[in-house]
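Asks: Sequence and computational prediction follow.
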Amino acid sequence: MAHQDGPHRAKKSLGQNFLTDPNICRKIVDALAPGSEDYIIEIGPGQGALTEHLAEVGARRLQVVEMDDDLAARLEDRWPELEVVRADALKFPWTALNDTGPCKIIGNLPYNVGSKLIWDIVSQVETLERAVFMVQHEVALRLTAEPGNKAFGGLTAWVKNFCDTKYLFKVPPTVFRPRPKVDSAVVRFDPLPLDGRPDEQDRLAELIKLLFQQRRKQISTILKKRMTPQVEQWFRDEGVSPSARPETLTPAQFRTLSLIY
């Protein structure tokens, strides 16, 4: 496909902010601990700031998911061996990765879709070995918050049922072109053992959404119509006060409650 040879103009509609600092790019890639036997997927490679460092690793398979045709063509020109998938990452069939063996996923995620993508990836990719994502700083705080912390929300409760999360480092707006208005941060995701994952994901998602839509209310108030003897017993067994707020529950407590409420 023909494309312009001049500099690519970032498209606001796609939430494009390109990384320009090679040191930060290397730090992000190093956090993934990529190896020559790995199957690595990069989301939103843009102008290849991370791809460049990933390509040097000589991974067994390196695939990038890019929805901007102009950028995809440039990436193919620069790295002919790269597998370029022209697709919207939100529509990518993540569950298909379960048939291809272990994989690692990395990306500087667009702010407007980062949370949704992470929600899908951690729950759908059972073969995930590790993921490293750069997101809006506020989202990074949510992803790594502990119960009882104001930043602990529905996204936290969901993601931590699938992965351990670690806040790695903050990234200032100055290393992007164009500059975003807020700070970013890099988070590492290490999957929990498969037998520790929720069996009934739909019920867990439903409970999390129900509780956090009314997060300022007491849990017993939100669940008033569902306060069966079993649920009342759950409060006693878990040592949770019915007047507690949703963000005080642990990820595991969301899971056990989701099976009975």
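Replies: Happy to help now that I have it. Numbers count the residues shown, from 1 in each chain.
Asks: CA only for contacts and neighbour counts going forward, please
Replies: OK.
Asks: just checking, what packs against the helix or strand hosting A131?
Replies: Secondary structure assignment for A131, by DSSP states H and E: strand 128-136. In this structure, strand 128-136 makes packing contacts with helix 22-32, strand 103-108, strand 184-191, judged by 3 or more C-alpha pairs under 8 Å, 6 or more residues apart in numbering; DSSP states H and E.
Asks: adding another structure so you can compare the two:
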Amino acid sequence: MKKKSLGQNFLINTTIIQKLVDSLDIKDEDYLVEIGGGAGAITKELLMHNNKFKQLDVIEIDREYSKELTKISSKVENCRIICDDFLITNYPPVEYKVIGAIPYYISSPIIHKILESKLRPSKVILCVQKEFGEKMIQNAPKASYWSHITLGYKISKIMDIKAENFDPAPEVDSIAVVMELDEKTNLDLVNIGFFRWSKFLHHVYRNPRKMLNKVFEKNFLIDAGISSSLRPQNLTTENVLGLYQVLNS
């Protein structure tokens, strides 16, 4: 039973699901977290690798789906079904990977939850609304808040996913992306702090069409090596990071 109030559109194409799970690159001793097990399509594919991963936690907010997921995984000892809201769930105290075809309407809170964690996942596979996902992978000259908030990760597209591959079919297409933790830039993020970085980006992109000299003093831009005639959409992550460091030196 699909519950429209939860924004549920379940990915049903098994070939696509296999590709997403393959992209997770499951290794021996991996700790896996699935966001929103739902009807269990991705969960079932993950369980086929139970001889490789150390632990799989499937977090599902709906009680009825949680019961069904418990039945599906009943013979797999290293799988736990957690009936809870991912947004308030504590992370594993060890290195882990995340996968999920997440509801469009809470994509932003879910990704912020992942990014603000002190112990960030080493790899994240997400299926999101196409327009939203493209913002995450776009850089200058089409940069946005979402181009830079993921500082600490290398992000790339796995594939586009047509609406017909979901049940019920949403009104828009989706995209699958992979986020891989990058030690160097993640250290930059750790030194800044996620919430400070997010607040700074909101300031930068508050008026995305304004030239930067209308947002920042010219001497700061010069020190950061950035032309004052540029607009926020023209900034690379390196530009934004450099500007932050100049302003906070």
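Replies: Nice, I can see it. Quantities reported herein were computed from a predicted structural model and do not represent experimental measurements.
Asks: sorry, back to before: got CSV for the helices and strands packed on strand 128-136 of structure 1, with mean neighbour count too?
Replies: Below are these laid out as CSV (neighbours: other C-alpha atoms under 10 Å):
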stretch, mean neighbour count
helix 22-32, 17
strand 103-108, 23
strand 184-191, 22
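Asks: Rebuild these as a markdown table, extending it with distance to E200 of structure 1.
Replies: Listed next are those as a markdown table, based on distance: least, C-alpha to C-alpha, whole Å:
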| stretch | distance to E200 of structure 1 |
| --- | --- |
| helix 22-32 | 29 |
| strand 103-108 | 24 |
| strand 184-191 | 17 |
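Asks: In structure 2, which residues correspond to the strand holding A131 of structure 1?
Replies: With TM-score structural alignment applied, strand 128-136 of structure 1 matches the range 121-129 in structure 2.
Asks: do the same with stretch 247-257 of structure 1
Replies: Aligned by TM-score structural alignment, stretch 247-257 of structure 1 falls on residues 233-243 of structure 2.
Asks: what residues does that stretch touch?
Replies: Identification of contacts with stretch 233-243 of structure 2 by C-alpha atoms under 8 Å, 6 or more residues apart in numbering yields 139-144, 147-148, 151, 208-209, 220-221, 224, 226.
Asks: Can you mark which positions in stretch 79-97 of structure 2 are buried?
Replies: Using 16 or more other C-alpha atoms under 10 Å as the test for burial, stretch 79-97 of structure 2 gives 79-84, 86, 91, 96-97.
Asks: Stretch 166-177 of structure 1 now?
Replies: For stretch 166-177 of structure 1, the neighbour count (16+ other C-alpha under 10 Å) marks 166-171, 173, 175 as buried.
Asks: Please apply the same query to stretch 144-162 of structure 1.
Replies: 144-147, 151-162.
Asks: what's the closest of those to A185 of structure 1?
Replies: T144 (11.1 Å; C-alpha to C-alpha).
Asks: Trace I106 of structure 1 over to structure 2, please.
Replies: Under TM-score structural alignment, I106 of structure 1 pairs with I99 in structure 2.
Asks: What count of nearby residues applies to K71 of structure 2?
Replies: 11 (other C-alpha atoms under 10 Å).
Asks: Give the aligned equivalent of it in structure 1.
Replies: So, by TM-score structural alignment, K71 of structure 2 is matched to D77.
Asks: Tell me which residues touch that match, please.
Replies: Counted by C-alpha under 8 Å, 6+ apart, D77 of structure 1 has zero contacts.
Asks: Mind telling me what element it is part of?
Replies: helix 69-78.
Asks: how close does the match of K71 of structure 2 get to G46 of structure 1?
Replies: To G46 of structure 1, D77 of structure 1 is 14 Å away according to C-alpha to C-alpha, to the nearest Å.
Asks: Please apply the same query to P193 of structure 1.
Replies: 32 Å.
Asks: what about these two, which has more around it?
Replies: The neighbour comparison of P193 of structure 1 against G46 (other C-alpha under 10 Å) goes to G46, with 26 against 10.
Asks: So which of the buried residues of stretch 166-177 of structure 1 is the closest to N23 of structure 1?
Replies: Using C-alpha to C-alpha, the buried residues of stretch 166-177 of structure 1 come closest to N23 of structure 1 at V175, 10.1 Å.
Asks: With that, I have no additional questions.
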